[in-house]
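Trainee: only the shape, not the letters, is given here:
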């Protein structure tokens, strides 16, 4: 019997990935040329000059006995992600980030750079024009900057030169890994796959091994690629534990739909103290020996903003948010209230502070 629980209905491919289909990170060191005086100052970035001399020597150009003062070159780290089942000759996106004191990579061209994996083998070669989204404008008395100009991208800038051996066809099972592990979701996915397999093949083929993996057994004379295409489009239900995520730096609050609270009274108020200085000028009497003086006059008032008491008893997210809004608190106040409710044991959810 298929498991049923509250949650979103999504495709299997949107919440799980194939275990044998993993990404691999690539890294390389390269030079960007063609900058309009916004590159590394070679005196402050000696590795850039060393790389430039090495590149020119490889091209058969002698560079001994001279100093290079060009600021049209920048040393960068080149990163890329090699997707699963990538074939020879296909292209992948590349990101470049400045290593020296270059002010902008706009208008530059990345020179041929080898990208290696964690095993030291070269899997791709990158080269091409760099696209920078940030802008910088400077004048004598003002500077305008939008975005980051020392990082850029090369869409399709790397060509794959080596394939990673894939074990997809040589296995007898498919293993789906959940991006958000949960036992209820894993069991529900296995039930959905088995219901589909019973109608199509006459037997169940899926088993939930733990909270993050579902194993699907291949039947005799069955093609794994075709089976994968059939299963990844199945509509499955998802579930997740009750969580409240707050970020005190940005004031962001994310409350999950399963969050519930016990009956609790909440009061939130802020003490405001206002000091007003109104000095008074005092003039002496006529024909007296007095002098003009300034007499200080201070007025201090104190008050409390808010201070309302609300009774919160929420079986769902809507009740919780509506109850907090009745107090009229701001996000920072809501964060403090949530922390207090958690300490009091009234918040029936995990409170995650970022």
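Mentor: Everything's here; your move. Computed from a predicted model, the values in this text were never measured in an experiment.

Trainee: only C-alpha atoms from now on, for both contacts and neighbour counts.
Mentor: Will do.

Trainee: which other residues reach the helix of greatest length in the chain?
Mentor: Criterion DSSP state H: the longest helix present in the chain is helix 183-200. Residues outside helix 183-200 that contact it (CA atoms under 8 Å, 6 or more residues apart in numbering): 1-5, 12, 178, 203-208, 210-214, 231, 234, 236-240.

Trainee: the structure to be compared is supplied as follows:
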């Protein structure tokens, strides 16, 4: 399939979509984030019990954790006297959104820290989750949901009476607990710093930052300024700084519409043959000739038949100094050479032919292609494959005629 069929249609469609995106209005909330409205990470160190011999192989770290856990119930047992094969030391992690209130439940991920074979069937014991500031913000507990499993057969159960068989699917040492954690302490969130709200663009760009600031000034009031390619500061009016008015003001800023700038960029994935380019790309005048060279090698045999009635079969030189067939002795002349044999024997001599075909392509001139549609139409005229297009784009870039960033994955 060449570019003039499905691939070209996809290129034109993607270019058209990019063109529409460049001229369309976007909301601030769709392309930027409010400073302070960010996710937070929590983590904790705990123990999973009930693993039916699939837990840690008695490392001192796991034994110490179990010993410390039992002390909470008034039991004093030294770490050396604890068998930990039914337990596993684990790390508990979570990612939570901003403004999560006390009592709110969220998911946690539990992963083995030592040499446990599986966490299947295990239960996470009460674990405290802390933040980067080492303060406790939540607690987690509950049975694990595992996306994998391990099946083991005992010694002698394997075919032939071997040491045993084991089958593992996915990753049985990582699991999660849906709604397994409860928020105990709200993470403080500050949206306004010194009476200002900061907006961070997800795709930093100076033009986009200036357009965002201008849009806020036009739609809300002269209160915004661009600080960098990624940050726009919005000064909060005094009437909006009251606690009951802050969220309303943030919502107004989030719904301001503006047109982000789209850079000229071509993305090419050599593994899948996928090409995506934005509408801002431009190709200066350039001449292109692209063709393929095909080489075919064929081998046949010229057979000299024996006289009628001799009863002998053909003798074939295999090209490597060996001979097959024939009712009489034959002497090879060497690899690929003729074969001589007894009178009346048929002789087959290999005949190698070489055929070289070069595809004839015309030189096509691209005259200042200013839009994505123009580029797609020009490439269609060459009738090339997606991988050929990648090579063409790279050569045009090397020639200095491609006005776009070229990204190859």
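Mentor: Sure, I can see it. The structure displayed is predicted, hence computed values, not measured ones.

Trainee: where does the TM-score land?
Mentor: The TM-score (TM-score structural alignment, normalised by the length of structure 1) is 0.76; 340 aligned residues with a CA RMSD of 4.0 Å.

Trainee: quick one, helices of structure 2?
Mentor: Counting by DSSP H, the helices of structure 2 are 8-23, 28-31, 60-71, 206-219, 246-254, 372-382, 386-399.

Trainee: nearest to residue 332 of structure 2, of those helices?
Mentor: helix 386-399 (47.1 Å; CA to CA).

Trainee: which ones are touching residue 274 of structure 1?
Mentor: 300-302.

Trainee: so of those residues, which ones are in strands?
Mentor: Secondary structure from DSSP state E places 300-302 of those in strands.

Trainee: nearest to residue 146 of structure 1, of these?
Mentor: residue 302 (42.5 Å).

Trainee: sorry, back to before: the ones in strands among the contacts of residue 274 of structure 1 into a markdown table, with extra columns for distance to residue 248 of structure 1 and neighbour count?
Mentor: A markdown table is the format used below for those (distance: CA to CA, whole Å; neighbours: other CA atoms under 10 Å):
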| residue | distance to residue 248 of structure 1 | neighbour count |
| --- | --- | --- |
| 300 | 32 | 9 |
| 301 | 30 | 9 |
| 302 | 27 | 10 |
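
Trainee: can I get those in CSV including distance to residue 346 of structure 1?
Mentor: As requested, these are arranged in CSV below (distance: CA to CA, whole Å):
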residue, distance to residue 346 of structure 1
300, 39
301, 36
302, 32
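
Trainee: residue 275 of structure 2 versus the closest residue to residue 365 of structure 2 other than its chain neighbours, what's the distance?
Mentor: Once flanking residues are discounted, residue 365 of structure 2 sits nearest to residue 287: 4.1 Å by CA to CA, 6 or more residues apart in numbering. From residue 287 of structure 2 across to residue 275 of structure 2, the span is 21 Å (CA to CA, to the nearest Å).

Trainee: these two: who's more crowded?
Mentor: residue 275 (20 against 11; other CA atoms under 10 Å).

Trainee: list the contacts for that one?
Mentor: 11, 266-269, 386, 390.

Trainee: nearest to residue 349 of structure 2 among those residues?
Mentor: For the contacts of residue 275 of structure 2, the nearest to residue 349 of structure 2 is residue 386 (43.7 Å; CA to CA).

Trainee: you'd agree the closest one is up against residue 274?
Mentor: Yes - with contact defined as CA atoms under 8 Å, residue 386 of structure 2 counts as touching residue 274 (7.3 Å).

Trainee: higher neighbour count, those two?
Mentor: Taking other CA under 10 Å, residue 386 of structure 2 and residue 274 do not tie; residue 386 has more neighbours (23 against 16).

Trainee: which position in structure 2 aligns with residue 12 of structure 1?
Mentor: Aligned against structure 2 by TM-score structural alignment, residue 12 of structure 1 finds its counterpart in residue 28.

Trainee: also residue 339 of structure 1?
Mentor: Correspondence of residue 339 of structure 1 to structure 2, assessed by TM-score structural alignment: residue 394.

Trainee: count of neighbours near its match?
Mentor: Number of residues near residue 394 of structure 2 (other CA under 10 Å) recorded here: 16.

Trainee: likewise residue 132 of structure 2?
Mentor: Other residues near residue 132 of structure 2 number 10, with proximity taken as other CA under 10 Å.

Trainee: thinking again about what came up before, relative to residue 51 of structure 1, which of the contacts of residue 274 of structure 1 is nearest.
Mentor: Of all those, residue 302 has the smallest distance to residue 51 of structure 1: 66.3 Å, by CA to CA.

Trainee: any idea how far residue 68 of structure 1 is from residue 51 of structure 1?
Mentor: 12 Å.

Trainee: for residue 235 of structure 2, give me its contacts.
Mentor: 195-197, 223-224.

Trainee: buried ones among those residues?
Mentor: Buried members of these, scored by 16 or more other CA atoms under 10 Å, are 196-197, 223-224.

Trainee: the residues you listed: which two are farthest apart?
Mentor: Longest distance between any two of those is 10.1 Å, between 197 and 223; criterion CA to CA.

Trainee: now do the shared contacts for those two.
Mentor: 234-236.

Trainee: which non-adjacent residue is nearest residue 353 of structure 2?
Mentor: Excluding the flanking residues, the one nearest residue 353 of structure 2 by CA to CA, 6+ apart is residue 298, at 5.3 Å.

Trainee: what is the burial count for that neighbour?
Mentor: By the criterion of other CA under 10 Å, residue 298 of structure 2 has 9 neighbours.

Trainee: same question, residue 269 of structure 1
Mentor: The local packing of residue 269 of structure 1 (other CA under 10 Å) involves 16 other residues.

Trainee: can you give me the end-to-end distance of stretch 147-158 of structure 2?
Mentor: With CA to CA, one end of stretch 147-158 of structure 2 sits 26 Å from the other.

Trainee: still on that earlier bit, out of residue 68 and residue 51 of structure 1, which sits in the more crowded spot?
Mentor: Neighbour comparison, residue 68 of structure 1 and residue 51: the larger count goes to residue 51, with 16 against 12 (by other CA under 10 Å).

Trainee: and the more buried one, what's its match in structure 2?
Mentor: Under TM-score structural alignment, residue 51 of structure 1 pairs with residue 65 in structure 2.

Trainee: would you mind measuring from the closest residue to residue 301 of structure 1 other than its chain neighbours to residue 101 of structure 1?
Mentor: Excluding the flanking residues, the one nearest residue 301 of structure 1 by CA to CA, 6+ apart is residue 274, at 5.3 Å. To residue 101 of structure 1, residue 274 of structure 1 is 48 Å away according to CA to CA.

Trainee: do the same with residue 188 of structure 1
Mentor: 53 Å.
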